[in-house]
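Novice: What follows is a predicted structure for the sequence shown.
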Amino acid sequence: MASEIHMPNPVCLIENRDRKLVVHQEALQLLSGIHQPVVVVAIVGLYRTGKSYLMNKLAGKNSGFPLGSTVQANTKGIWMWCVPYPGRPDQTLVLLDTEGLGDVEKGDSQNDSWIFVLAVLLSSTLVYNSIGTIDQHAMDQLHYVTELTERIKFKSSPTENSGALEDSAEYVRFFPTFIWAVRDFSLQLELNGQPCTDDEYLENALKLKIGQSREDQVFNLPRECIRLFFPARKCFLFERPTNRKNLHRLEEMEESELEAEFVEQAIQFCRHVYKTSKPKTVPGGHVVNGRLLANLVETYVGTIRSGGVPCMENAVLALAHMENSAAVLEATGRYMELMDQKLKLPTETLQELLGIHAKCEDEALQVFMARAFKDDQQQFQAELMRALAQKKEAYCRQNELESSKRCKALLKRLSKEQENRINKAFYSRPGGYQDYFNDLKTVAVRYHQESGKGVMAESEVEQFFKDQEAVGRAILQSDEALTDKEKEAEGARTRAEVAEREKEIQKQKQAELEQKLEDQKRSYEANIEYLKEKMEKDREKLLEELNKMLENKLWQSHEANIEYLKKKMEKDREKLLEEQNKMIESKFQEQKALLEAGFQDHAAQLKEIFLLRKESENIRTQDWIASMLNAASNIFSSVLPVLINGRVRCHRRHKH
């Protein structure tokens, strides 16, 4: 539970040791003990840019992650701090502070790339921290985003025509939301002379250039990757927290000593992260808890250490196999725990045992369904069904054994006096058989009066009578008080009673078999019902993922339309310029001829030439294109939500 989390300080999760990534088992054990869904917030950025300060604030502390006070990077690898989630008692907040990128002492860009990749793979909210402004230099420093598809595979066997941008919608399914935190921002926050918001500043910085030159492609690539891979993004601009000479004291300074604007910006940042961050999920919508996150860490780091590229599909399949196997064991263990608590052997009837079994099986299925995921072929659910059926049969056998032991002990106690009489030859006399028969009947009456004998009551008493048959025949044959005819009649009666008892036992066994078959049918229907419920939930999760992909695709289409419109308008502008030039030249030649002929009264046409030239200059400016693009963008944006909602509704109808 979140209330049980006690991590006074962060711990190293992944150590960067000699340019190799090493997972700390202590941290994995801490993670594995968290059974709640985890919301993972990771921060990345250049070293000495104040990343740790923001993470400490998210943890509700002034210190914890080392801030450092020199130009050396303090955080090596990835450090973890698990804290209760503010306002969400059923979730745990996992903060990941990463090693600063671009550390000159480390000098290993490959290592930096893997740190960035792990932050993307493990987080549900990714914070990129930078200094100054979002300019081309800042974009160049974020080159790691352009390498994501080279260092992360979504599928183990990508399609032939797949590429970085073509597959962006697939990556969106499991990439985190993106927050760009710009520190020590000192510019006037405005665009084209008008005030703007932090988000508008970011979106303006992410605008693409029109053109196909090498310079244009270099300019556009990081921006295009951010736009496509992180459609859900946010920007926070922070002023300098204090003057430069006090920065080394930031960890020990009170908020009252910091710039009020910076304090308010940090508060708004934390509120946004708390409000909008979602639990970590894997493709398919399965929510990740601490144990699953620990497995993902081991899987990803193991792949990187072996020289491979982390594959989301393979990671999820491996995770599903581990979790589903564990889910079978956990559910089976829960079933046995409940059966041992509720089942008192022997039960009076098989139906009583099957009733307890049904309740315990139902709870075991709930345990399994809560943990299992991506069991597409129901392989593990079938395995659980077989395991529970075997356990049930084992309890049935144990129930019969306990019943048999109790019945035999009871019969032995009730027939003790009769056994003594047999040993003393008490019945070996005239009329002894009648005494023997009466004593046997008394044992049977007293036996049936006893309770708690269990399911083997009739079988054991029948076996008791069978065991007495030889003795009874001997006493019957030696009884001189009976004639041969009476002895024959008595033997026939005894055989009829035996046959009747056997018939009753067979009826009982048949009834028990039917009860077991009925229980199997109930178990099957219960499994089907739980499977339906889980598939419905999985369908909703998949729909949510598909909607996210669809929205991204539609937005890409929207941007593609804008780009297409830009190019078309550029061509139209060139054509219009050409036409205007022809008109100007024609008017000029006409006016020149008139002037040369002395027709001064037509000089007013000079004004028309001036106006045409001014219109031509307006067309040449970018303001004309910008105004047209803004209008087109507004139209496309107003249509976009309708398209998305329409596609979702159609998809739901198709699914149903």
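Specialist: Noted; the coordinates are in hand. Numbering: from 1, shown residues only.

Novice: Every contact and neighbour count from this point should use C-alpha atoms.
Specialist: OK.

Novice: which residues of the chain fall in strands?
Specialist: In the chain, strands defined by DSSP state E lie at 11-17, 20-23, 38-45, 78-84, 92-98, 125-131, 177-183, 190-191, 194-195, 233-237, 281-282, 286-287, listed in chain order.

Novice: would you turn those into CSV with mean neighbour count and distance to residue 540?
Specialist: Formatted as CSV, the strands of the chain follow (neighbours: other Cα atoms under 10 Å; distance: least, Cα to Cα, whole Å):
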stretch, mean neighbour count, distance to residue 540
strand 11-17, 20, 33
strand 20-23, 17, 35
strand 38-45, 28, 20
strand 78-84, 23, 28
strand 92-98, 27, 24
strand 125-131, 24, 22
strand 177-183, 22, 20
strand 190-191, 12, 41
strand 194-195, 9, 41
strand 233-237, 21, 24
strand 281-282, 22, 14
strand 286-287, 20, 11
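
Novice: Dump those to CSV, plus distance to residue 549.
Specialist: As requested, the strands of the chain are exported to CSV (distance: least, Cα to Cα, whole Å):
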stretch, distance to residue 549
strand 11-17, 31
strand 20-23, 32
strand 38-45, 21
strand 78-84, 30
strand 92-98, 26
strand 125-131, 18
strand 177-183, 14
strand 190-191, 31
strand 194-195, 33
strand 233-237, 15
strand 281-282, 14
strand 286-287, 17
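
Novice: for comparison:
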Amino acid sequence: MAPEIRMAAPVCFIENRPDGKLVVQEEAAKLLAGIHQPVVVVAIVGLYRTGKSYLMNRLAGKRRGFCLGATVQGQTKGIWMWCLPHPHRPDHTLVLLDTEGLGDVQKGNTQNDAWVFALSILLSSTLVYNSMGTIDQNALEKLHYVTELTKKIRVRSSSRDCRENENSAEFVRFFPDFIWAVRDFTLQLEIDGRSVSEDGYLEAALKLQQGDTEQIKKCNLPRLCIRKFFRSRKCFTFDRPTSRRNLPRLEELEEDDLEADFLEPVASFCQHIWETSQPKTIPGGQIVTGRMLTTLAKNYTDAINSGIVPCLENAVLALAEIENAAAVRKAISHYEAQMGQRLVLPTGTVEELLQVHAECEREATAIFLACGFGDSIEQFQAELVQQLQKKKEEFCKRNEQVSYDRCCALLLELSQALEDGISKGIYSVPGGYKHFLERQNEILEKYRWVPEKGIQADKALEEFMKSKETVAKSILQMDNALTDKEKAIEAESARAKAAELQQKMLELEQAKLVQMVKDQERTHAEQMQLLKEKVEEEKMRMQEETEKMVQHKLKEQEQLLKEGFQETSREMAEEIKSLRKENKTPDWVAISSQIRGIFESVAPLIFQYKMMSKLSSQPNAEKK
């Protein structure tokens, strides 16, 4: 379980510098990078001096935190961040973003406001728009920033369709839920003499005006943008919290000093956000962690500062590459740790090692696929397969080396008396060869009974026997108790035993190669299946996401028809048609070729296997 991030106070997340640059602050970036949990990101935007910070403090469950200020001068500069354990979602982090007030007369760069607004939308899962008074034409005109988004942001790096169609259809994938918080609201919620809910009040305010003049089109534009881009819309109205005289010391007031008509909607507002706000996601339903949010923020601000129109698709692709690379590292780290814990070297057989490897490989792959996503996932899975293959080979070599070293040490210990006898010349006498063979056979018998020698037991024994061939031949030739014929028979017997041991070694090596080939085939089949399941899962999530977008637009299209806007309805029908074309099937030719390329690494093993087969058949052929 990831540790909770508890910040005592907010920190500056994105600094708004005097030169107009928007820069992610290192302190905030480090804090976010340490959050491996899903993040529920709530951002608030609106005109300066409208009480945004106070509302965010209530969401944090605190009276103080984000700076309020008590004058006409805006206090918050840039975007400030406060990370807290989510009150209703275990293992989630609530990230609150308080933004610089829009429309500050002391700022000379109005474009800066548009970028702050755009970043708030792109980084949040719930966007709160805070305004004063009522939702009227004046309030909607102050929300002109939403109408500029299609000029400020590009969805795709290259679009087959025109820019406007692409954006209006695809922006919904990136946009958060929308909440309009109306402050100091004193009117009755009635329309044409009938009571309406707060949400009904918002929908009535977003109703398009009839007419075809430029003025009416201008009035309708922010309404239409909100209706098209935000799938979820909600409204809360708040009375003034206290008397005008007490407002400057608002954060000092106790609950009893605040108006009930303010506290009740504030409680409902906080409860709604805590219960319904979803974790931040990117297209395809991939949940964003704190580290990923930092990457997105840096990608967006870097593009803005360089003068390039931020491309959402490119930002997601860059994020996927970073996360997929991290997923490979995490998977490899898990594999190495688990192999180190579970594998007791040396193993008795190659199968034992490959079985542990297969278990750890499956776990590592599962970790990678749980963290990885996007179009580049097959490329990084292929890299994971390569690295796992190398790690497996390293463990195999280490297993062989441990076994070989242990067996050599054992033979050295067992043959110490034999070596002493050879150096003293006790076998260089009549009958010495028979005595030498007896001592050597005793060593072999003891050696065979020692357990846990590992897979190099026969190789070490073969080399030990070879090291004694010259001495054995010398003792045999000096043994006057044997006739020349008996010496020839003994020499042939020694050669036959050596050849038999060598043949056994070839057969063991051949069997090992067969097992390695089978393991590689298993890896290939499993990796292909897991990748296919992952791609199908992402495709399904994308289809579900697209269907939600389609249903949202169908609902808006139906409402537009009821309001008499046939042309706008037809435009939305084209957007729906475009969205439905986006559901593609995976390109399995390209995907499978990535993993199939890795499988080509088994070719050298197959070649070795064939060569070993030829070598192992040669002694039999010679005998015939």
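Specialist: Great, that's in hand. Please read all numbers here as calculations on a predicted model, not as lab measurements.

Novice: Could you quantify their similarity as a TM-score?
Specialist: Here the TM-score for the pair of chains, by TM-score structural alignment, normalised by the length of the second structure, is 0.89; 577 aligned residues with a Cα RMSD of 2.2 Å.

Novice: quick one on the thing from earlier: among the strands of the first structure, which is nearest residue 258 of the first structure?
Specialist: Residue 258 of the first structure lies closest, by Cα to Cα, to one member of those: strand 177-183, at 14.3 Å.

Novice: The closest one vs the second structure, average distance?
Specialist: Its aligned residues in the second structure lie a mean 0.4 Å from strand 177-183 of the first structure after superposition (mean Cα distance after the TM-score superposition for the first structure).

Novice: Show residues contacting that strand.
Specialist: Outside of strand 177-183 of the first structure, the residues that reach it under the criterion Cα atoms under 8 Å, 6 or more residues apart in numbering are 49-50, 124-134, 230-240, 277.

Novice: To residue 619 of the first structure, which of the strands of the first structure lies closest?
Specialist: Distance to residue 619 of the first structure, taken as Cα to Cα, is lowest for strand 190-191 among those, at 21.9 Å.

Novice: who are the neighbours of the longest helix along the first structure, in terms of helices and strands?
Specialist: In terms of residue count, the longest helix belonging to the first structure (DSSP state H) is helix 484-597. Where contact means 3 or more Cα pairs under 8 Å, 6 or more residues apart in numbering; DSSP states H and E, helix 484-597 of the first structure is packed against helix 168-172, helix 350-371, helix 457-478, helix 605-620, helix 622-655.

Novice: Give me the packing partners of the last one, helices and strands only.
Specialist: It stands for helix 622-655 of the first structure. Secondary-structure packing of helix 622-655 of the first structure (3+ Cα pairs under 8 Å, 6+ apart): helix 484-597.

Novice: what does the second one give?
Specialist: In this structure, helix 350-371 of the first structure packs against helix 312-342, helix 379-414, helix 484-597, with contacts taken as 3+ Cα pairs under 8 Å, 6+ apart.

Novice: Switch these over to a markdown table; also include mean neighbour count and distance to residue 6 of the first structure.
Specialist: A markdown table is the format used below for these (neighbours: other Cα under 10 Å; distance: least, Cα to Cα, whole Å):
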| stretch | mean neighbour count | distance to residue 6 of the first structure |
| --- | --- | --- |
| helix 312-342 | 18 | 26 |
| helix 379-414 | 17 | 35 |
| helix 484-597 | 15 | 32 |
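
Novice: can you list the ones you listed in TSV and add distance to residue 305 of the first structure?
Specialist: Formatted as TSV, these follow (distance: least, Cα to Cα, whole Å):
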stretch	distance to residue 305 of the first structure
helix 312-342	15
helix 379-414	31
helix 484-597	30
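
Novice: All set now, cheers.
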